[in-house]
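Student: Quick one, fold the following:
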Amino acid sequence: MTAAHNTIEPMDEASLLAGLEGVAPQQSGSVWMRPAEAIAAGLLVGIIALLLAGVVSRYVFSLPIVWIDEVASISFLWLAMLGSAMAVDRSEHLRLTLFVGMLPEKVQGLANTLALLLMALFLGVMLRPAYEYAIEESYITSAALNIPMSFRAAALPVGVGLMLILAVVNALKGSTLRQVAISVVVIAVVTMLLWLVGPGLKQIGNWNIPIFLVGFVALFLVLGVPIAFCFGLGTLAFLTFTTSVPVFVMIGRMDEGMSSIILLSVPIFVLLGCVLDATGMGRAIVEVLASLLGHVRAGMSYVLLGSMFLVSGISGSKVSDMATVAPALFPEMKRRGHRPPEMIALLATGAAMAETVPPSIVLIVLGSAAGVSIAGLFTSGFAIAMVLLLVLAILARWKARHESMAGVRRAPISVIKKAFLVAAPALVLPFLIRTAVGEGIATATEVSTIAVLYAMIIGATLYGGISLKKLYSMLVETAALSGAILMILGAASAMAWALTQTGFAAQLVQAVQGLPGGWMTFMGVTILIFMVLGCVLEGLPAIVLMAPIMFPVARSLGINDIHYSMVVVTAMNIGLMTPPIGIGFYIACKIGNVSPDEAMKAIWPYIGALMIGLLVIAAVPYFSTAFL
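Tutor: The predicted model follows:
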C-alpha cells in the first residue's frame, strides 16, 4: 500500500499505491505472464458482458438465462486464481513491513527471502490437495450446463502452481545463495521440531489457537510474509500438527471464501474506480462542490469531506478517492492557510468516514461473510456516514476559525451552472447504485455491471473517453488487484473455519454472555478488537476472519445485524487511519506528500471526533436501523 516509514506495502515499492484497492500500480508483470494477463482481462470482460446480458434478459424481456450464473462462477474462480498469480508476479500482495524495515539491510534481505520461501512452502503443500480437489469435483455435474465441475475447480491447481513457480523464481532472483540456504534450513528445522512435539500439542486442545492462529500468524506478519499467506500458513500448521483434519479441507474452504457469487461485484467495482479515475468523473464532483461551498469559512474542508462522501459512493475505493480529491483541493486549502498536516488528517479521517457509503467493497464482503443483507447494509451505510460526516464537519469548522478568507469570492452562478452540468452525470451514479440495491431492483453484482457500463458510456461521450490500450491496462490491473483481495478472503475463510471447528466460537458466546453490562460491554470489546485488527490487517481480512465468530455472539445478545455491522466497519476504519500502524494513514501521507511524523500530531483530534461518532452509533441503534 505505501512505503512511508516502511509500515505496510506491497512486496515491491514500485507498486506503492496498489494494495487492496483500485489504483493501478506502475509496475508491469513478467513477459512470460502476458498470456495469463490477456486471459484474465478477457475473463473480466466476459463476466461483465454475461452479467449485463442477464440483467437485460431478466428485467427487459422477463426471460432469465439460467446458465449465466454458472458460467460467471466458473470464470470468476479462474479470474481470482490468475489474478492472484499476477499479484505474486508483480509483488502486489499486501504485507506488513514495519518490523522488517527496522532490521539492518543485510538482515532485511534474509527476511524477504524467508518470506518468499514460506509462501512457496504453503503453495507447495497445497498443490496436491488442489489437484485432488479438482479431480473430486469432476464427479459433480453442474445443474444448468451439465458439465463436470472440474472445469471450474481446475483453476485452483493451475493458480497454485503458477504462484509456486513465481514465488520460487522471485526468491532465487532477488537473493544470494547464502540467504536461500539459511532460509531453507530455518524452515526445515522449525518444521521438524513441530513434527516432534506434535503429539504433545494435540493434548493441549484449544491452547493451540493462541500458539498457531495468533502467535504463528503474528510471527509471519512480522517477517513480512504477505497477509494472505500468513493466514494460510497459520491454518496449515494448526491443522497439520494439532489435529487429524486433512489439509484437503482447506482447499474447499478457500474456494468457498473467495468465489461466492456475491463477491463477483468486487473486481467490477475495482474496475469502476479505475474508469472514474481515468475519465475525471470524480474530479468533476469535486469541482461542483467547490463552486457551491468554497466561499464559506471552512468551505474547502466541507468540500473535501463532501467529495470523499460522494466519490466513495461511486468507486468504493479509499485509495482512489483520496488520490482523486487531494490534488484538486490541497493547493487552494494551502492558499487559505490550512497546514498540510491538518489537510492530511482531514483526508485520512474523511476516507474512514466514507467507507460505509455504497458501493463499499468492505460492506459487500461483510454481507458475504456474515450472511447480512447487502441491501440493508447499503441503506444503513448512508445514514452512518452522515453521522460521521457531521462530527468531522463540526471539528473542521472549529479548526478553520482563523482561516484566511482574503480574496475569496462566491462563485458566479454561471460557473456553478457549468460545473453542475459537467458533474451531473457523475453525481447521478452513487444515488443510482444505492437506490437500485436498497430498493431491491437489482443485486450489488448486477448494479456494479450497470455502473461500469454507465461510466464507460458517459466517460466516452462527455469526459474524453479511454483509449483501448489504457482500457486493457486497467483490466489487467483490476484482475491483479482483485486476485490479491480474493486470495486474502480465501485464506481468511479457511482460518475462520478452523477457529469455529475448535468450538472456540461457542466458548466465546458463553464467556461474553457472562460479562457485566450485557450488549454494551460486548460493543466495547468489538470496537477494541476491530480497531486493532484494522490497524494491522486492513479491513477485508479482519472481517472475513472475525465475522463468523463475532456475529453469532452479537445475535445471541439481541444486537441487530445491520447495527452491529455498522459498528464493526466504523471501528475497523478508524483503526485503519490510526497511527503509528494504520495503513490508510500512511496512504494519505504519501498522496499528500507530507511527513507521517508531522501528520501524526495533527490527526488525533480527528480520530477523537470519529470515536465520538462511533460511540454514538454503537449506543443508539436507531441511526443504523431507522431507514431499513
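
Student: going forward, measure contacts between C-alpha atoms and count neighbours the same way
Tutor: Noted.

Student: how close does Leu346 sit to Asn560?
Tutor: 31 Å (CA to CA, to the nearest Å).

Student: Show me which of these two is the more surrounded one.
Tutor: Each of Leu346 and Asn560 has its neighbours counted (other CA atoms under 10 Å); Leu346 has more, 26 against 14.

Student: Sticking with Met531, tell me its helix or strand.
Tutor: helix 518-537 (DSSP states H and E).

Student: Next SSE downstream of that helix?
Tutor: Downstream of helix 518-537, the first helix or strand assigned by DSSP H and E is helix 539-556.

Student: elements contacting that following helix?
Tutor: helix 361-370, helix 468-501, helix 504-513, helix 518-537, helix 561-576 (3 or more CA pairs under 8 Å, 6 or more residues apart in numbering; DSSP states H and E).

Student: now for these, which one comes closest to Thr625?
Tutor: helix 561-576 (6.5 Å; CA to CA).

Student: Next, the angle helix 561-576 makes with the following helix or strand past the closest one.
Tutor: As assigned by DSSP H and E, the chain's next helix or strand after helix 561-576 is helix 583-592. Helix 583-592 runs at 50 degrees relative to helix 561-576, counting by axes from the mean of the first three to the mean of the last three CA atoms, to 10 degrees.

Student: Please compute how far helix 583-592 lies from its chain's middle.
Tutor: Remark: helix 583-592 is offset 16 Å from the chain centroid, using CA atoms, centre = their mean, to the nearest Å.

Student: here's the other one to compare against:
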Amino acid sequence: MVTILLVSSLLLFAIGMPVAFAMVLSAAAAFLFLGNVPLMVLPQRILTGADSFPLMAIPFFLLAGNLMISGGLTQKLSNLALALVGHLRGGLAQVNVVNSMMMGGMTGSAIADAVSDCKILVPVMLKSGYSPRFAASLTAASAAIAPMIPPSIPFIIYGSIAGTSIGQLFLAGVVPGIMMGVFLMIAVNVIARRRNLPRGEQPNLSRILGALRTSGPPLMMLVIIIGGILSGVFTPTEAGAVAVLYAIVLTTMFYRSLRVADLPKVLLETSVQTGVIMLVIAAASPFSWLLAREQVGQDVVQMLALIGDNEIVFLLLLNAILLVLGMFLDATALLIIVVPVLVPVFAALGLDPVHMGVVVVLNLMIGLVTPPFGIVMFVVCNLLKVNILDFVREIWPFLLALLATLLTVTFLPELVLFLPTLLMR
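Tutor: Alright, predicted model coming up:
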C-alpha cells in the first residue's frame, strides 16, 4: 500500500498536477487497494485534517502581515535596515538580509517576504548596479529567514501535528533565524569585496534614531506576540487575532497609510492564501493517516535500530532526506506527511521535539530556495524576470551559508533550546 501511495503521488507530481489534488488521488488509490477501509473515510480525514484550533492562527498571522505590507510598513523596516547596515560593503545587499530578519516578525512567510523585497528593495538594488540574478538569489535565500522568526506558519503546523508547544517553537526559532542572517551577511561581505559592490552613506545618530522612531511601532508586533504568549495572556492562536487588531490600528489610525476601503482587497488576498495552505493541509491528512495506519513510523524506528542509536548518523540522514524532499515537494505538505512519521523516531532516540521541529522546518525552508523546484525560487525568478540557470549560478554561496546554519543548529541544540528553557520551562 505504501508503495502505491508514494509511487502514484510522485507520478502525479511529475506530470504537473497540483500538490493537494495529487495527494488526494494517491490516497484514494491506496484506499481502493486496501479494500477493507470504507472510501467514506477519505473525506472524513480531509475534514479532520483542517479541523484544528492551532491552525486558526495561520489566517490571522497572514492577515496581519498583509495589512502591514499593504500599509507600506515594510518600507519603514527597509529604511531602518538601511540606516543600520547600508554603509557596509554591498550595503543594499546587507539591507536585504536584515530586512528579512525584521519581516519575519510580521509575516511568518517566506513567499510574502520575497514578494515584498522584490517590489520594494530589489528595484533600488538594480538602480544601484546590482545584477538581477544576484538580487534574485539573495532575495530568495534571505526569504528563508522569515519563517524562522516568530510568528512562523511552519512552526504552527509542526506544533499542531507533533503536540509540541507552539510558544516554545516560536522562541526556539529566534536564534537560528538570527544565525541565518549573520551567515548570509558574511557571504554577502565576501562577494561584495570580490566584486567591489557599492557602499551606502555612513550612518549618523540622528538618522538611526529617526528610522527607529518610524519603524518602532511595526517592530512592536513581535514584542506583543511573544510577550503575550510568555505571560500567558493569550495563546498563539489568540496572539494572531491580537496581531490583526494591532495591524489594523497601526495602518488605518496611527500611520493612516491604509484606508478602510482597502481592507476588502487585503481580506480577499488573505483568504486566497489561507485557502491554498489549508487545502494542502487537508489534502495531506489522509496521506499521513495512511502512513500512520501502516505503521511506517515504527518501521522507520526498526530500520534505525539496524544502524544503532548513533544520533549523529541519524541527524545527518534526516537532514539529507529532508533537503532532497524539500527540493521537490511543497513544505506544508511535507510537514503533514513526515512529522507523524518522525515524532515516534524522535521519542525513541530521546531527541527534544522542539529542537527537532526547528531542524525539520529549517531543512524545508532551505528546500524552498533550492533548485530544481523551490517555490520561492520560482516566485522570485518570475517577478524579476531572471533565468533559472542564472539564478542557480548565483545561489550557491548563499545556500552554503544556510547549510552552515543548519549543521550548527543540528549539532548544537543548546543554541535552539536556550530561549525556550530560559523563558518557558
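
Student: And the TM-score between these chains?
Tutor: Superposed pair, TM-score by TM-score structural alignment, normalised by the length of the second structure: 0.93. Supporting alignment: 420 aligned residues with a CA RMSD of 1.9 Å.

Student: if we can go back for a sec, is it possible to get TSV of the helices and strands packed on helix 539-556 of the first structure that adds mean neighbour count and distance to Val288 of the first structure?
Tutor: Shown next, in TSV, are these (neighbours: other CA atoms under 10 Å; distance: least, CA to CA, whole Å):
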stretch	mean neighbour count	distance to Val288 of the first structure
helix 361-370	24	26
helix 468-501	24	27
helix 504-513	16	49
helix 518-537	20	33
helix 561-576	27	27
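
Student: so which of the ones you listed gets nearest Ala87 of the first structure?
Tutor: The nearest among these, by CA to CA, is helix 468-501 at 5.0 Å.

Student: so how much does the closest one differ from the second structure once superposed?
Tutor: On superposition with the second structure, the mean distance recorded for helix 468-501 of the first structure (mean CA distance after the TM-score superposition for the first structure) is 1.6 Å.

Student: what does Val249 of the second structure align to in the first structure?
Tutor: Using TM-score structural alignment as the criterion, Val249 of the second structure maps onto Ile457 of the first structure.

Student: what helix or strand is its match on?
Tutor: Using DSSP H and E, Ile457 of the first structure maps to helix 444-462.

Student: for that helix, which positions count as buried?
Tutor: Neighbour-count burial for helix 444-462 of the first structure, counted by 16 or more other CA atoms under 10 Å, picks out 444-456, 458-459.

Student: for stretch 45-65 of the second structure, same thing?
Tutor: Neighbour count says stretch 45-65 of the second structure has 45-47, 49-50, 54-65 buried, by 16+ other CA under 10 Å.

Student: That stretch aligns to what range in the first structure?
Tutor: The aligned range for stretch 45-65 of the second structure is 253-273, by TM-score structural alignment.

Student: what about the matching stretch, how long is it end to end?
Tutor: For stretch 253-273 of the first structure, the end-to-end distance is 29 Å (CA to CA).

Student: And for stretch 255-269 of the second structure?
Tutor: One end of stretch 255-269 of the second structure sits 22 Å from the other (CA to CA).

Student: in the stretch 201-350 of the first structure, which spans are helices?
Tutor: Along the stretch 201-350 of the first structure, the segments classed as helices by DSSP state H, counting those that start in this stretch run 208, 217-223, 227-242, 248-258, 265-279, 281-293, 299-315, 318-335, 340-353.

Student: Which positions in the longest one come out as buried?
Tutor: To tie it back to what came earlier, the one meant is helix 318-335 of the first structure. Buried positions in helix 318-335 of the first structure, judged by neighbour count with 16+ other CA under 10 Å: 318-326, 328-330, 333.

Student: Next: the last one.
Tutor: By 16+ other CA under 10 Å, the buried positions in helix 340-353 of the first structure come out as 340-353.

Student: Going by distance to Ala36 of the first structure, which of those residues wins?
Tutor: Closest to Ala36 of the first structure, out of all of the buried residues of helix 340-353 of the first structure and judged by CA to CA, is Ala351, at 33.7 Å.

Student: aligned partner of the closest one in the second structure?
Tutor: Taking TM-score structural alignment for the superposition, Ala351 of the first structure sits opposite Ala143 in the second structure.

Student: re the thing from before, can you give the distance from the helix holding Met531 of the first structure to the centre of its chain?
Tutor: For helix 518-537 of the first structure, the distance to the chain centre is 19 Å (CA atoms, centre = their mean).

Student: Could you do stretch 303-320 of the second structure as well?
Tutor: Chain-centre distance of stretch 303-320 of the second structure: 25 Å, with CA atoms, centre = their mean.

Student: Just the endpoints, please. Distance across it?
Tutor: From start residue to end residue, stretch 303-320 of the second structure stretches across 16 Å - CA to CA.

Student: and if you look at stretch 435-451 of the first structure?
Tutor: From its first residue to its last, stretch 435-451 of the first structure covers 12 Å (CA to CA).

Student: Off-centre distance for that stretch?
Tutor: Stretch 435-451 of the first structure sits 20 Å away from the centroid of its parent chain (CA atoms, centre = their mean).

Student: same thing with stretch 392-408 of the second structure?
Tutor: 16 Å.

Student: Repeat that for stretch 408-426 of the first structure.
Tutor: Its chain's C-alpha centre and that of stretch 408-426 of the first structure lie 34 Å apart, by CA atoms, centre = their mean.

Student: And for stretch 418-429 of the first structure?
Tutor: The chain centroid and the centroid of stretch 418-429 of the first structure are separated by 28 Å, computed with CA atoms, centre = their mean.

Student: can you check stretch 169-186 of the second structure too?
Tutor: 12 Å.

Student: could you give me the residues in the first structure that it aligns onto?
Tutor: Going by TM-score structural alignment: stretch 169-186 of the second structure matches residues 377-394.

Student: thought Met86 of the first structure was touching Glu37?
Tutor: Yes - counting by CA atoms under 8 Å, Met86 of the first structure touches Glu37, with 7.3 Å between them.

Student: Those two - which one has more neighbours?
Tutor: Remark: of Met86 of the first structure and Glu37, Met86 carries more neighbours, 32 against 26, as counted by other CA under 10 Å.
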